[in-house]
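Trainee: mind looking at a prediction? Sequence and model below.
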Amino acid sequence: MAGKLSPIPFVLLILVVIATFILPSVPSAMGAHEISAADTAWMLTSTALVLIMTPGLAFFYGGMVSRKNVLSTMLQSFICMAIVAVIWVVFGFSLAFGESIGGFVGNPLTFFMMRGVIDGAPWPGAPTIPLLLFAMFQLKFAIIAPALITGAFAERIRFTSYILFICLFFAFIYAPLAHATWHPDGLLMRFGVLDFAGGTVVHMSAGWAALASALFLKRRYDANHNPAHIPYVMLGTGLLWFGWFGFNAGSALGSGELAVVALATTTTASGAAALAWIFFDAARGKKPSAMGTCIGAVVGLVAITPAAGFVTIPHSIAIGVIAAVISNLVVEWRTRTTLDDTLDVFPCHGVGGMVGMVLTGVFATNAINPVVEVSNGLVYGEAKLFLVQSAALVIVSIFAFFGSWILLKITDMISPLRVTEQEELAGLDISQHDESL
């Protein structure tokens, strides 16, 4: 294995040739569309905020693993920023937002190599910002989704195999879900599913892929370890919380009142979840901990993501509390099983995303969001949205779990996913990267 040449440099060289000579892009005169400077400024800021979440996730996960796996775990997040950015430009944006093929996925040639994006008409749901800015904003979501999965198989996956898997995950799981949920012609969009900022597209897809990965790779040889550096976890939580304002408030796709509501609900849900987590721990005789506070805050951020632009502030607090208690219980259940989800990605991101999706159907109100047609939730006496959200949860769960399992099998056939016992015990920092703290 070590003596073989990697095909990646040759692939990149071919892409450079295509971009430079075969597809010369000479945009027509820009400025023909009604672009809002204020909305553009906010979305530029939001795009940067969402990107900082991935380094934040690297610190969040890196602080939780054992010392011999800190660098490898953090690199798994960082490499997503490089890989997905290239895929997105080539055909990824097209798969997610290109001309719809049956409502399931986009035509990969629609925006191939960003053709027609620089001077293209704004996205219908974001009419006041340039199409290119919309594309770059959505790219940051596509980057963090596969990075979230890494916590489930931390400390035992081969790095080169991981790269192949996230490429497949993006193309066959993430992009179809993004298209189905956020494209005007998408299946879930037409079905009436509400997902303001990625509860389905990002967190449920990553959560179910994490569960599939943990089951597929099985337990670590030594599953007992102490977190390497809890201050890293706290730093990562701060960066995630900070970036999440771009994640949720940016999903308003403008700088108006809806963005303010999403920012407010994000703040309160995460705060309420952090408190609920440590209070629930205390009720069961545990001491309040830095780890618990951080995990609770992130669970609240996950749960409010699909609902941020559809619910009131008091209801956002309820969502945070409910999600924290349920995720805490699932984490406790997981510890009593043989499931080795290293950093509890499924109990926190997967379950948190599902709770948020269902509670969107409970608490959503059409008084909050004037941009899209919103049915009232269950607490307002209407059951339609709740049933739609619940049905979508089942459909997406089946697709994401079994789809990810198939991709894991394919990846393992091409390049073994699991490191050897000796490599795992030595630590992935040394065995995969020849580096150490």
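Mentor: The structure has been received and is ready for your questions. Remember, predicted model here, so these are calculated numbers, not experimental data.
Trainee: C-alpha only now, for contacts and for neighbours.
Mentor: Fine.
Trainee: tell me what the one helix or strand S72 maps to is packed against?
Mentor: In this structure, S72 sits in helix 70-87 according to DSSP states H and E. Counting contacts by 3 or more CA pairs under 8 Å, 6 or more residues apart in numbering; DSSP states H and E, helix 70-87 is packed against helix 37-62, helix 131-149, helix 159-169, helix 428-433.
Trainee: could I get these as TSV with distance to N107 and mean neighbour count?
Mentor: Shown next, in TSV, are the helices and strands packed on helix 70-87 (distance: least, CA to CA, whole Å; neighbours: other CA atoms under 10 Å):
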stretch	distance to N107	mean neighbour count
helix 37-62	24	23
helix 131-149	15	23
helix 159-169	17	19
helix 428-433	36	20
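Trainee: quick one: which of these is nearest P9?
Mentor: Across those, P9 has its closest neighbour in helix 159-169 (13.5 Å, CA to CA).
Trainee: ok so I410 is a helix residue?
Mentor: Yes. Counting by DSSP: H, G, I helix; E, B strand; the rest coil, I410 falls inside a helix.
Trainee: any idea how far it is from E257?
Mentor: Separation of I410 from E257 (CA to CA, to the nearest Å): 46 Å.
Trainee: then M81?
Mentor: Taken as CA to CA, the span from M81 to E257 is 31 Å.
Trainee: more neighbours, these two?
Mentor: Each of M81 and E257 has its neighbours counted (other CA atoms under 10 Å); M81 has more, 19 against 15.
Trainee: contacting residues for that one?
Mentor: 54, 143-144 (CA atoms under 8 Å, 6 or more residues apart in numbering).
Trainee: please compare the first structure with the one that follows:
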Amino acid sequence: MDQGNTAFILIAAALVLLMTPGLAFFYGGLVKAKSVISMMMMSFGAMGLMGVLWVLYGYSIAFPSTAEGTTQVPWTIDFTNFGLASVLETPEGAAYPPLAFVAFQATFAIITVALVSGAIADRAKFGAWMVFAAIWATVVYFPVASWVFNFGLADDGSFSYGGWITHGMQDVFGVGAIDFAGGTAVHINAGAAALALALVLGKRVGFQKGAHVPHNPPFVLLGAGLLWFGWFGFNAGSELAADNTAALAFVNTIAAPAAALLAWLIVEKIKDGKPTSVGAASGAVAGLVAITPACASLTPVWAIVLGLVAGAVCALAIELKFKLGFDDSLDVVGIHLVGGLIGTLYLGIFANGTGLIYSGSLTQLLVQAIAAFAVMIYSFVLAFIIGFAVDKTIGFRVKNEDEIAGIDTVVHGEEGYVLSDTRG
């Protein structure tokens, strides 16, 4: 067992876990002051819920043991691994303990679910959100993670391959889809679910451009900084080894979001006359989203180009909700769905070795598109069905008067900012 790589994976897992509190700050600063607790609690609720479900059965769905060289059919469940029963010991010859990989992937499940919550800010019941999150993770995230990430350790210590998006399409097309750290499984997946929930819950009271402004831009900047810091674990850690590929992913995780930050600010300056702090934070996140699937497959120069494209396009894409009439409160669709699509499809042209400019073939672009749209459609349809069912049974949205007053005290009995103590 390589103790250095084991330590690398565990540190990366801790970094990715930090992303969810970072997301809570990012989202919390974007909402109004009277719903900041509600918004941040949806992220922390995801941490608690996914941490338990992943151990109980999430890992057994996402990473069933599959003989090397075979392709698993979608929705395979490893019944021997409920409660992590079969990965408690490290097989002889394994590069790292299976539990290190379990921990790393657990943090991916947590952040993916938390991302969805941004679309329903200011108006969602906490209990209904938790019910939705549990069901969506079970029938959407865990299986999709298997389609993309199923490269964990088998019982004999060898790598276990089988996800149809990567290994399966390689059997058919000669190349599999590239998604190094989760452009499809995390960002397209969460973005599509966010769009579905925004449609189910409907618009906020008074929804129109300029009606809902961020109450705490410093929170937004702090959250973006924590996200960027944790993203190094997200991207470089996905190599599962401290090597040159991890170093390339690390450098690209600097370059792409930096370029996207600049591109977003330029678009803001041209479009609105002023570059904003929220725009800088959003641009950095857009670049991080776009580079996630591509971080190990691009040269740093092409990573900068990707960041410029993602920052500019996502800055424009967040306006879609006003033109199309859906209320994606915190721009999960404009940043994560659009950014994830850009990063995933970009690989079809610029991926080292297999992209169009290197191979002269559109095959890589084809498999990237199949992966992206398969995940998007699957997640959107099931999220809409689950969200609709939750809304029609226990109710997903608070009353309009509670939304106007601010839902923190109604749902959680707390206030984000207590300016005076009137208890006597």
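Mentor: Thanks, I have the structure now. All figures in this text were calculated on a predicted structure; none of them were measured in a lab.
Trainee: tell me how the two chains score on TM-score.
Mentor: TM-score for the superposed chains, counting by TM-score structural alignment, normalised by the length of structure 2: 0.89, backed by 391 aligned residues with a CA RMSD of 1.5 Å.
Trainee: can you pull out the helices in the stretch 201-350 of structure 2?
Mentor: 217-236, 244-272, 277-291, 300-317, 320-324, 332, 338-350 (DSSP state H, counting those that start in this stretch).
Trainee: and S60 of structure 2, what pairs with it in structure 1?
Mentor: By TM-score structural alignment, S60 of structure 2 lines up with S94 in structure 1.
Trainee: what's the neighbour count on its match?
Mentor: Residues lying near S94 of structure 1 (other CA under 10 Å) number 26.
Trainee: thought G116 was touching it, still the case?
Mentor: No. With contact defined as CA atoms under 8 Å, S94 of structure 1 does not count as touching G116 (11.1 Å).
Trainee: closest to D171 of structure 2 out of the helices of the stretch 201-350 of structure 2?
Mentor: helix 338-350 (17.6 Å).
Trainee: for that closest one, give me the average deviation versus structure 1.
Mentor: When structure 1 is superposed, helix 338-350 of structure 2 averages 0.7 Å from its matched positions, counting by mean CA distance after the TM-score superposition for structure 1.
Trainee: Provide the aligned range in structure 1 for that helix.
Mentor: Alignment note (TM-score structural alignment): helix 338-350 of structure 2 is matched to residues 351-363 of structure 1.
Trainee: how far is that stretch from where the chain is centred?
Mentor: For stretch 351-363 of structure 1, the distance from its own C-alpha centre to the chain's C-alpha centre is 16 Å (CA atoms, centre = their mean, to the nearest Å).
Trainee: one more: stretch 177-195 of structure 1?
Mentor: 17 Å.
Trainee: what residues of it count as buried?
Mentor: Going by neighbour count (16 or more other CA atoms under 10 Å), the buried part of stretch 177-195 of structure 1 is 177-189, 191-195.
Trainee: same question, stretch 230-241 of structure 1
Mentor: 230-241.
Trainee: same check, this time on stretch 278-290 of structure 1
Mentor: So stretch 278-290 of structure 1, judged by 16+ other CA under 10 Å, has buried residues 278-281.
Trainee: mind putting those residues in a markdown table, distance to V202 of structure 1 included?
Mentor: As requested, these are exported to a markdown table (distance: CA to CA, whole Å):
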| residue | distance to V202 of structure 1 |
| --- | --- |
| I278 | 26 |
| F279 | 28 |
| F280 | 27 |
| D281 | 28 |
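Trainee: out of the residues you listed, flag the one nearest to A290 of structure 1.
Mentor: I278 (9.1 Å).
Trainee: before we move on, the earlier item: closest one of the buried residues of stretch 230-241 of structure 1 to V86 of structure 1?
Mentor: Nearest member of these to V86 of structure 1, counting by CA to CA, is L240, at 23.4 Å.
Trainee: and that closest one, what pairs with it in structure 2?
Mentor: Using TM-score structural alignment, L240 of structure 1 pairs with L227 in structure 2.
Trainee: quick check: that match touching L15?
Mentor: No. With contact defined as CA under 8 Å, L227 of structure 2 does not reach L15; the gap is 9.0 Å.
Trainee: secondary structure element for F373 of structure 2?
Mentor: helix 363-393.
Trainee: buried ones in the helix or strand following that helix?
Mentor: Once the chain leaves helix 363-393 of structure 2, the next helix or strand it forms, by DSSP H and E, is helix 400-405. For helix 400-405 of structure 2, the neighbour count (16+ other CA under 10 Å) marks 402-403 as buried.
Trainee: and helix 400-405 of structure 2, how far from structure 1 on average?
Mentor: Mean deviation for helix 400-405 of structure 2: 1.7 Å (mean CA distance after the TM-score superposition for structure 1).
Trainee: so where is the helix or strand that that helix is followed by in structure 1?
Mentor: Going down the chain from helix 400-405 of structure 2, the next helix or strand is helix 407, by DSSP H and E. The alignment of helix 407 of structure 2 onto structure 1 (TM-score structural alignment) spans residues 428.
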